[in-house]
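sequence isn't available, so here's the structure alone:
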């Protein structure tokens, strides 16, 4: 007995999927650049300046991540 499998593709076209992929890649690149900028700016502050704004040096990564990805 033979079985035949038929599949239909009802999703987006290759062009649409590629366009969405490129848009997501651009967004990820932009977010990463913002993270790096925020991290670098905070890292460049002196311990006294960080203390003035209530930030511990060990929290800089978390603050930069929250600023970019959780806002």
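Noted; the coordinates are in hand. As the structure is a prediction and not an experimental result, all values here were calculated from the model.

for the rest of this, base every contact and every neighbour count on C-alpha atoms.
Fine.

from the chain's centroid, how far away is the host helix or strand of residue 25?
Using DSSP states H and E, the element containing residue 25 is helix 14-43. Centroid displacement of helix 14-43 relative to its chain, using CA atoms, centre = their mean, to the nearest Å, is 6 Å.

comparison target, given below:
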């Protein structure tokens, strides 16, 4: 049970970190990566796995 809670928390931390880092980039930098601001949360969700 605690392992599952810990894993979910760890996944959430990775997700928030990715969203924060991507959000700090300029639109030009995001474009160079091939993503838009609207896709940040989608891209960040993929980093959890």
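Right, received. Where do you want to start? What you see is a predicted model, and the numbers here were worked out from it, not measured in a lab.

on that earlier part again, tell me which other helices or strands the helix holding residue 25 of structure 1 touches.
Helix 14-43 of structure 1 sits against helix 60-69, with contacts defined as 3 or more CA pairs under 8 Å, 6 or more residues apart in numbering; DSSP states H and E.

in the helix it packs on, which residues are buried?
Of all the residues in helix 60-69 of structure 1, those buried under the rule 16 or more other CA atoms under 10 Å are 60-61, 63-65, 68.

which strands and helices sit next to it?
Helix 60-69 of structure 1 packs on helix 14-43, going by 3+ CA pairs under 8 Å, 6+ apart.

and the helix it packs on with helix 60-69, angle?
140 degrees (axes from the mean of the first three to the mean of the last three CA atoms, to 10 degrees).

which two in the buried residues of helix 60-69 of structure 1 are spaced the farthest apart?
60 and 68 (12.4 Å; CA to CA).
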